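*Asks:* Here's my sequence, what's the structure:
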Amino acid sequence: MSEAQSIPGWRHLYSGKVRDLYASEDPADTRILVVASDRVSAFDFVLSPGIPHKGELLTQLSDWWFDQLSDVPNHLAEGEIPDAVAGRAMLAMALEILPIECVVRGYITGTGWAEYAAHGTVCGIPLPAGLQNGDRLPEPLFTPAYKAPLGEHDENITFERVVELVGAERADQLRDASLSLYRRAAEIAEQKGLILADTKFEFGVDADGILRLADEVLTSDSSRYWDAAAWASGTTPEERMASFDKQIVRDWLATNWDRQGEPPALPADIVEQTADRYRALIGRLTA
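*Replies:* Sure thing, here's the model as predicted:
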């Protein structure tokens, strides 16, 4: 992972797979500067090289979604973004980030499809027989994961485990907020000819105990977007799931890496195709 850059007036706190966090050097300023890098991750590994301008694209898309969902409490704070990271950073409130990745699946694919094909379940939740890869689920599923520390693998967990981690009331809030946000976003995407197949949300709690939507939201990194027309007319999973996300990266890795040791470097054409899909998604959604 590349070293975080120096930003005048800000002190580097932490680097995740994709974002770098900074605290103000002013003790009275409790805001956090969240910088989206060009790094790309898949299967819990940070890959090389990054995707050019990815940080700007993800920030633009997150900002757009936060605006669409402006009635939902979120982590955004007022203030000027430093010139050094303009266009790829946001100012955020200092929150207690909950260690839950709030995954919502509206369609069956990816690891969910692999589990269903083997056991008839997704994250342990029984589903009707006869589903095919890419099918719409009878109802969106809340399938949380434990957000592991950097370098470790996130772990799918049951709702009961969420209750153990954050308490029953907060667990209910996380589930209900995630499902509501997914349904709203899926409806907006549908109006743009897109399917929001699945996504993941993160939440934090502010000093007053208010649950707030945090981190990136509904981006190409945290979500699967498909072309609705292709899904309706396609006969194979590849035709149905014409994606606007980093599925190109996942597919290339699945074919060219056995998940042993460090992943190989991404070819230039895969990098460019991924950037093209990110740009195309923003164009479709914001048109």
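
*Asks:* Please make it C-alpha for all contacts and neighbour counts, starting now.
*Replies:* OK.

*Asks:* Distance check, residue 98 against residue 219.
*Replies:* Distance of residue 98 to residue 219, computed by C-alpha to C-alpha, to the nearest Å: 20 Å.

*Asks:* Tell me where the stretch 151-287 of the chain has strands.
*Replies:* Taking DSSP state E, counting those that start in this stretch as the criterion, the stretch 151-287 of the chain carries its strands at 155-156, 194-205, 211-214, 223-227.

*Asks:* Give me the most central residue, this protein.
*Replies:* Geometric centre of the chain, nearest residue: residue 222, 1.7 Å, by C-alpha atoms, centre = their mean.

*Asks:* wait, what's in contact with the closest residue to residue 200 other than its chain neighbours?
*Replies:* Leaving aside its chain neighbours, residue 200 sits nearest to residue 103 (4.1 Å; criterion: C-alpha to C-alpha, 6 or more residues apart in numbering). Counting by C-alpha atoms under 8 Å, 6 or more residues apart in numbering, residue 103 makes contact with 142-145, 178, 198-201.

*Asks:* same thing with residue 12?
*Replies:* The neighbourhood of residue 12, defined by C-alpha under 8 Å, 6+ apart, consists of 4, 6, 20-23.

*Asks:* Residue 166 too?
*Replies:* Residue 166 makes contact with residue 98, according to C-alpha under 8 Å, 6+ apart.

*Asks:* cool, residue 11 as well?
*Replies:* 22-25.

*Asks:* which SSE is the residue nearest to residue 200 in?
*Replies:* Residue 103 belongs to strand 100-107 when elements are defined using DSSP states H and E.

*Asks:* Another for comparison:
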Amino acid sequence: MADGSHPTLPGFAHVYSGKVRDLYAPLDDAGEARADRLLLVASDRMSAYDFVLDSPIPDKGAVLTQLSLWWFDQLADLLPHHVVSTDVPDEVAGRSVLVERLDMLPVECVARAYLTGGGLSEYEATGSVSGVALPEGLVDGSRLPEPVFTPSTKAPMGQHDEPIPFEGVVAEIGPELAERVRDLTIAILARGNDVAAERGILLADTKVEFGLRGLDLAPGEDLGEAIRARGAACEIVLADEVLTSDSSRFWPADAWEPGHPQPSYDKQYVRDWLTSAASGWDRHSGETPPALPDEVVAATRDRYVEAYERLTGTPFVPAGR
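*Replies:* Model prediction:
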């Protein structure tokens, strides 16, 4: 729901609404919110350039939820995930999952196999991305010599994430945990590309979310201090969504041609329209972006569904059917 509203779900207490997801806590027999579980609901809201757009994308939440569930299975040998059950209220069936409540790491974990987007802009300005020096002469769409970990800050909603070097991750979560999430992020990207390549798709980059199991945060204890003190002894769990068209860039392999923006199965299509002359919007103006035309909404939905169907090899079935 583009206005930020959320459905009321009997048996659940609304906890938080982000740009595109709503979180609920299941209620126990006494009517109190449980501290160990969350219902993660993916809406059809679309965000771009730190704005929630006025135009939802039909079936987007269901596509992302079902694709994440498929990927969790493909990645199960790398690390555990947070999904407990898909037995959810009918009102949000097909686009929500019951998950384990975790202590989330306070950094954005990003890995890149190709250079584009914000990474390209940073490279053009500094010759590096998140402190990782890259070869000269790379252009938009260039394949990197090897996948790189390019983390960023996790900014509050409405503010921009900023690239940070690996040392910044070490400062946030400690050296051992930083090395583990770096290696896991790159491993997830590599596995994703191995799988996607068989379907004629390139995975340019991806952002993943990790939580910790067993941190046992005390009341009033600072999360960052707890993670640095004992996070290395905890189990890392894959959380949120993974390898979807919202968190990753997918390109058709047969159309890949470095030197310009690539055709995509992700929300880059929306970003490109917003920054085109057709939208009349200046992304640096601070003004809210315009509503998407019906044809852009339909084409965006088609791209999300095509990515799902090409990757999984199964037809997409909208929620409730």
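
*Asks:* hmm, back to that, translate the residue nearest to residue 200 of structure 1 into the numbering of structure 2.
*Replies:* Using TM-score structural alignment to pair residues, one finds that residue 103 of structure 1 aligns to residue 110 in structure 2.

*Asks:* ok, so what distance separates that match from residue 223 of structure 2?
*Replies:* With the distance defined as C-alpha to C-alpha, residue 110 of structure 2 ends up 21 Å from residue 223 of structure 2.

*Asks:* Please apply the same query to residue 79 of structure 2.
*Replies:* Applying C-alpha to C-alpha, one obtains 22 Å for the distance of residue 79 of structure 2 from residue 223 of structure 2.

*Asks:* In terms of neighbours, single out the busier of those two.
*Replies:* Neighbours per residue (other C-alpha atoms under 10 Å) separate residue 79 of structure 2 from residue 223, with residue 223 holding more: 18 against 13.

*Asks:* count of neighbours near residue 62 of structure 1?
*Replies:* Applying other C-alpha under 10 Å, we find 19 residues neighbouring residue 62 of structure 1.

*Asks:* Would you agree it is in contact with residue 214?
*Replies:* No - at 10.2 Å, residue 62 of structure 1 does not count as touching residue 214 under the criterion of C-alpha atoms under 8 Å.

*Asks:* coming back round to it: okay, the strands of the stretch 151-287 of structure 1 in a markdown table with mean neighbour count next?
*Replies:* Formatted as a markdown table, the strands of the stretch 151-287 of structure 1 follow (neighbours: other C-alpha atoms under 10 Å):
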| stretch | mean neighbour count |
| --- | --- |
| strand 155-156 | 15 |
| strand 194-205 | 23 |
| strand 211-214 | 22 |
| strand 223-227 | 23 |
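
*Asks:* Which of the three states applies to the residue lying closest to residue 108 of structure 1 once chain neighbours are set aside?
*Replies:* What sits nearest to residue 108 of structure 1 in space, not counting adjacent residues and going by C-alpha to C-alpha, 6+ apart, is residue 134, at 5.2 Å. In terms of secondary structure, residue 134 of structure 1 is coil; the call rests on DSSP: H, G, I helix; E, B strand; the rest coil.

*Asks:* counterpart of residue 134 of structure 1 in structure 2?
*Replies:* Here residue 134 of structure 1 is matched to residue 141 in structure 2, going by TM-score structural alignment.

*Asks:* quick one: contacts for its match?
*Replies:* Residues in contact with residue 141 of structure 2 (C-alpha under 8 Å, 6+ apart) are 114-116, 256-262.

*Asks:* switch to 6 Å and redo it
*Replies:* The neighbours of residue 141 of structure 2, taking C-alpha atoms under 6 Å, 6 or more residues apart in numbering as the test, are 114-116, 258.

*Asks:* Much appreciated, bye for now.
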